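1. Sequence and predicted structure are below.
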Amino acid sequence: MSSLSLSLMGAAREAADAQVPGLVDHEFASRLAAKDHTLWGEAAEDEASKRLGWVAPFEDSRALIPRITALREELAGEGVDRVVLAGMGGSSLAPEVICATEGVPLVVLDSTDPQQVAAALTDLERTVLVVSSKSGSTVETDSQRRIVQKAFADAGIDALSRTVVVTDPGSPLHEQSTADGVRAVFEADPTVGGRYSALTAFGLVPSGLAGADVESLLDDAEDALEILSENDSSNPGLQLGSAVGGTSPLRNKLVIADAGSPLVGLGAWIEQLLAESTGKEGTGVLPVIVADGEPELTRDADDVLVVEIIDAEAEDGSSVDGDAGDTVVSPHVVRTGGSLGAQFLLWEFATAVAGSLLSINPFDQPDVESAKAAARTLLDSPAPEAAEPIVDGAVEIRVSGDESLLASGQASVTDALQALLSRLPETGYLAVMAYLDRTSESQLEEIRPQLAAASGRPVTFGWGPRFLHSTGQFHKGGPHVGVFLQITAASEQDIEVPDRPFSLGQLISAQAAGDAQVLAGHGMPVVQLHLTDRKAGLEQILEAVNAL
């Protein structure tokens, strides 16, 4: 039996005590396990009827393992042992967590930043490209595929023999890849949405090719399914889902901290699953990823619930209430641990429960498309700049959504940050959205806890454009209580996208501008900081935040 532990305290325990009996009476767990598409109301029935394959994906997923193993051995025999994954959202986050947890290398391309993409175009003689997309139409993934395949060709390597595709059967990508004759095409279950796809081909193929033990992952998840399918008050899926979506009033900021867990990066996967599934119709739950001792853990707020991801092996594994970690001040805490496969399925079940309690459809993402549409429009016909930016050293400052944000005479990055924080609602949050290179410019993440300390409110940090497939849905579809700090940069090098009328630099600029446009259209303030010199501008922002 896979280890799976859960304990609830404070408002989390109260929510479970209030909500779980009704869920048990309605046989929610067994009906979900039986893929009952009526659990989320009439408006969600059509979508839910096509999106419940994740509940029990094991037969199809196990059938993939011999093919994955054989292909890995085949590639290794050719000296190919480096896996580059082109994918966005759930297509990249689950493999990233699986491989990081197992300590096997995987290069994840989920960016349109030219600098980050260029850095991945190395060691091509030992590289295989995995292209993961349900349809193939995701502009980021299509662009990455074209660029890496051209790099193969330029290096004298047959690109098709080094390309593996994971996609839905019959998709445009499936048809094109089959016709082109790529190395392998793995068909995914079309009844599983991207963010629920960790235990399907999207999670397993890149992870297995990289060397992760995906069979054990499935074993642990299948063991957990037995517990999660029971109509019982101790069911951890019902309890966790009730804690996440059933507090009253709703604690809609879920602060997630790693408390000694061996599961590397699980919080980022939970963030995408929960934010994109619940952030709609003016409600939802916003995950806030923090590190040990950071500000959100050292204060208690009425709209915050804390989740600690623990090492279940170091616990007794029981589902009883206990004391929270030393750095957690809030008495309203969820602690959960267990094997990675069990945690994947637990959080998917809990998200489905939370969606029902919030009376929303947890399987669509209507507001992700709005930012995509705005970006496409700006790619086709770039909008003229609305006004000259304020220039402070290597940073250009613009505001949108609230033109009165910067008063006359305010001309520094520090002024802009202070003005933005002054607009934070009492129950609001600040979202930092950095359209930069998350591998070589990761030091920017240092500003997140500093801004949380300065603002007294939860602060999220997202790398663009990947957060658009995650918290981006909550930003637009959830309660409009956010203020937004967007950071973009000029690139010294740009990369043309083969057979497309744009470069990566143009694409990432359009994605940032499109998202800011949509947020401003909802009446939420956005401060845009554009670095004309990346190194100097980054140092300037770090200094300005430190000055707060």
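-> Yep, that arrived.

2. okay, CA-based contacts and neighbour counts for the rest of this
-> OK.

3. Residue 414 should be in a helix, yeah?
-> Yes: counting by DSSP: H, G, I helix; E, B strand; the rest coil, residue 414 is part of a helix.

4. The closest residue to it other than its chain neighbours: which element?
-> Closest residue to residue 414 apart from its sequence neighbours, by CA to CA, 6 or more residues apart in numbering: residue 544 at 5.1 Å. Assigned by DSSP states H and E, residue 544 belongs to helix 534-547.

5. what's the burial count for residue 51?
-> A total of 22 residues lie near residue 51 under the criterion other CA atoms under 10 Å.

6. SS state for it?
-> Classified using three-state DSSP, residue 51 is coil.

7. what about the residue sitting nearest the centre point of the chain, distance to residue 472?
-> By CA atoms, centre = their mean, the chain has its centre lying nearest to residue 272, at 3.2 Å. Residue 272 sits 9 Å away from residue 472, going by CA to CA, to the nearest Å.

8. returning to what we had before: quick one, what contacts the residue nearest to the centre of the chain?
-> 89, 90, 195, 467, 469, 470, 471 (CA atoms under 8 Å, 6 or more residues apart in numbering).

9. List just the nearest of those to residue 377.
-> Using CA to CA, residue 469 is the member of the contacts of residue 272 that lies nearest residue 377, at 18.3 Å.

10. Excluding chain neighbours, what is closest to the closest one?
-> Per CA to CA, 6+ apart, closest to residue 469 is residue 89, 5.3 Å.

11. neighbours of that neighbour, just the number please.
-> 21.

12. My read is that it contacts residue 194, right?
-> Yes: using CA atoms under 8 Å, residue 89 is in contact with residue 194, at 7.1 Å.

13. Check it against this one:
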Amino acid sequence: MSFEIHVSGRAEDVVDATLPRLVDDLVASGITAGDADLWGPAAAAEASRRLGWVDAVSVSRPLVPEIEALRADLVARGITRVVLAGMGGSSLAPEVIAATAGVPLVILDSTAPGQVLAAIEGGEIIDDEGTTAGGLAETVLVVSSKSGSTVETDSARRAFEAAWGDLGIDPAERIVVVTDPGSPLDESARAAGYRVFNADPNVGGRYSALTAFGLVPTGLAGVPITEILDEADATLLEVAIDDPRNPALVLAAAIAGTADGVRRDKLGLISDGTHIVGLPDWIEQLVAESTGKEGSGILPVVLQPLSPEADVERTPADMQLVRLVDDAVHFRLIEQHPGEILVSGSLGAQFVVWEYATAIAGRLLGINPFDQPDVESAKQATWELLDARPVIGEPAFRAGSVEVRTSDDALIESKTLEGVLEALRSRLGETGYVAIQAYVDRVELPQLAGLRELIAADSGRPTTFGWGPRFLHSTGQYHKGGPAEGVFLQIIGSDEVDLEIPGRPFTFGQLIAAQAAGDAAVLTAHGRPVVTLTLTDPQSDVLALFEAAQ
């Protein structure tokens, strides 16, 4: 089998209680046949135009020779560095594919000015030998946007066009577009002479791993994408049959089913010895955006093998652990981690099984897994702030060079960073979680992600970490549409440089600031506690944050 799953303990009890109904209701074969009624009348219209991912393997195969031919042409012209501008599933799936294959692919899914500049300038080190990936003159930009109007992706395209223009290079020779047919980007790109790959419009962004969105950037970077499709193809029969051995049915039952009327709605995702790099991040966006709505959902939490929540003595009672392993260690771990869900399989198989399982989880939760109503609210708030351009008020207080702001003065009465973190922790209920949202240049401050481990250990509750603004296109849906259980710590960077966005009346620095402020406003309007920390001296301020968290 190309995918294996093992459940034990309470997870096995949940599967035993849930699986027979899924089999009897012919859910697996129904999804394969495109039955839009599986998620109820209210979701039928949306589902009817969002099930194209079921046929993604066969639809995508004709793209492979086109992608390979374009790559050969680019390499022949000395264009060997690939940058991908995309958000959500459009960037996370290619990131996993390229990293797992060991192929360099620069992911630009940020509006932090420093990160955008780094992607444009190139020259980054890509291996231990000090080899660099080349500069702008050797770069091709893949612009991926399903709607064609994603502000982050559009802004990146504009910045690259201007940079190539400064070098006397025609952007039409260097930009490849992936978008839905008939989108605004499709029309403008063709008019500009850019190479365009159209994706299946009946596939939502988070289910697009095996479509043009996942294959074009990785194929151009040099990944043997036929292998990914072959791996996925080998799994399609397994997930299509209404049988208790169907791995997608088992996985869906394990993560979204109930035992004794109780559901564990936090999902800890651990990579432990698997050859697949970064898969939990892709699963996180798939599950969070698909299930976090109508006050319900499953909160994915990306963990390390030694994270506090991964310790069997400290795992929260409402968290189900999923351990991603390779076959070689699969059965050895069964005895070591009772009660966990253990999964192994090829990357293509993982994509297929998790997509099916997430859609089935939506049925078990009674929600529509294909819409994302609360993602739009943050986007709208961003545009309103960009239009109004309000002056940012003085911080409530400063802790050294860290500026502290909040809409709830009770959270900052201590006037210390330690006190603020403690105040947020005190708002956690028995089923609460902490969400750390870092609107910073993650190339410059990768160490900031380590803050998650400290706060998780201190709070004793599931703690997520998201790089802004990319998480707005994934877990941002869960934060606002899921259960009202989260407390939110925003961390905003202070770039020494800013960057104009050609044709726009705002800069990248103003854009990312508006995205953070807009999301905070929407979270506050939903009654979620939010504290915003602005790092005016980022490197030293990160150390101060770590000290406060300890």
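-> That came through, no problem. Note that this is a predicted model, so its numbers are computed, not measured.

14. rewinding a little: relative to residue 223 of the first structure, which of the contacts of residue 272 of the first structure is nearest.
-> For these, the nearest to residue 223 of the first structure is residue 195 (21.1 Å; CA to CA).

15. Can you give me the distance of the closest one to residue 39 of the first structure?
-> Residue 195 of the first structure is 19 Å from residue 39 of the first structure, by CA to CA.

16. do residue 290 of the first structure as well
-> 33 Å.

17. in what helix or strand does residue 18 of the second structure lie?
-> Residue-wise, residue 18 of the second structure maps onto helix 9-24 under DSSP H and E.

18. Now do the strands in the stretch 151-300 of the first structure.
-> 163-167, 184-187, 253-259, 286-290 (DSSP state E, counting those that start in this stretch).

19. Residue 431 of the first structure: which of those strands is closest?
-> strand 286-290 (9.6 Å).

20. contacting residues around that closest one?
-> Residues contacting strand 286-290 of the first structure (CA under 8 Å, 6+ apart): 252-258, 267-268, 270-271, 274-275, 279, 296, 449, 458-461, 471, 474.

21. swap in stretch 111-123 of the second structure?
-> Counting by CA under 8 Å, 6+ apart, 83, 106, 108, 110, 124, 132-136, 152, 156, 160, 163, 439-444, 469, 495, 497-499, 508-509, 511-512 sit against stretch 111-123 of the second structure.

22. check contacts around the equivalent of residue 273 of the first structure over in the second structure.
-> Residue pairing (TM-score structural alignment): residue 273 of the first structure is matched to residue 286 of the second structure. By CA under 8 Å, 6+ apart, residue 286 of the second structure lies in contact with 89, 206, 207, 355, 358, 474.

23. tell me which of those residues is nearest to residue 24 of the second structure?
-> residue 358 (18.6 Å).

24. Just give me the neighbour total for that closest one.
-> 26.

25. which SS class is the aligned partner of it in the first structure?
-> Superposed on the first structure with TM-score structural alignment, residue 358 of the second structure falls opposite residue 351. At residue 351 of the first structure the chain is in helix, as set by three-state DSSP.

26. Would you agree residue 351 of the first structure is in contact with residue 277?
-> Yes: counting by CA under 8 Å, residue 351 of the first structure touches residue 277, with 7.3 Å between them.

27. list residues touching both of these two?
-> Going by CA under 8 Å, 6+ apart, residues that sit against residue 351 of the first structure and also against residue 277 are residue 362.

28. what about the helices in the stretch 151-300 of the first structure?
-> Ranges of helices in the stretch 151-300 of the first structure, per DSSP state H, counting those that start in this stretch, are 172-180, 201-210, 214-228, 236-245, 266-278.

29. Rebuild those as CSV, extending it with distance to residue 355 of the first structure.
-> Below are those laid out as CSV (distance: least, CA to CA, whole Å):
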stretch, distance to residue 355 of the first structure
helix 172-180, 31
helix 201-210, 23
helix 214-228, 16
helix 236-245, 7
helix 266-278, 6
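
30. Select, out of the ones you listed, the one closest to residue 94 of the first structure.
-> Of all these, helix 201-210 comes closest under CA to CA, at 5.5 Å.

31. What lines up with residue 217 of the first structure in the second structure?
-> Match for residue 217 of the first structure (TM-score structural alignment): residue 228.

32. which ones are touching that match?
-> Residue 228 of the second structure neighbours (CA under 8 Å, 6+ apart): 347, 348.

33. hmm, 6 Å instead?
-> The contact partners of residue 228 of the second structure, by CA atoms under 6 Å, 6 or more residues apart in numbering, come to residue 348.
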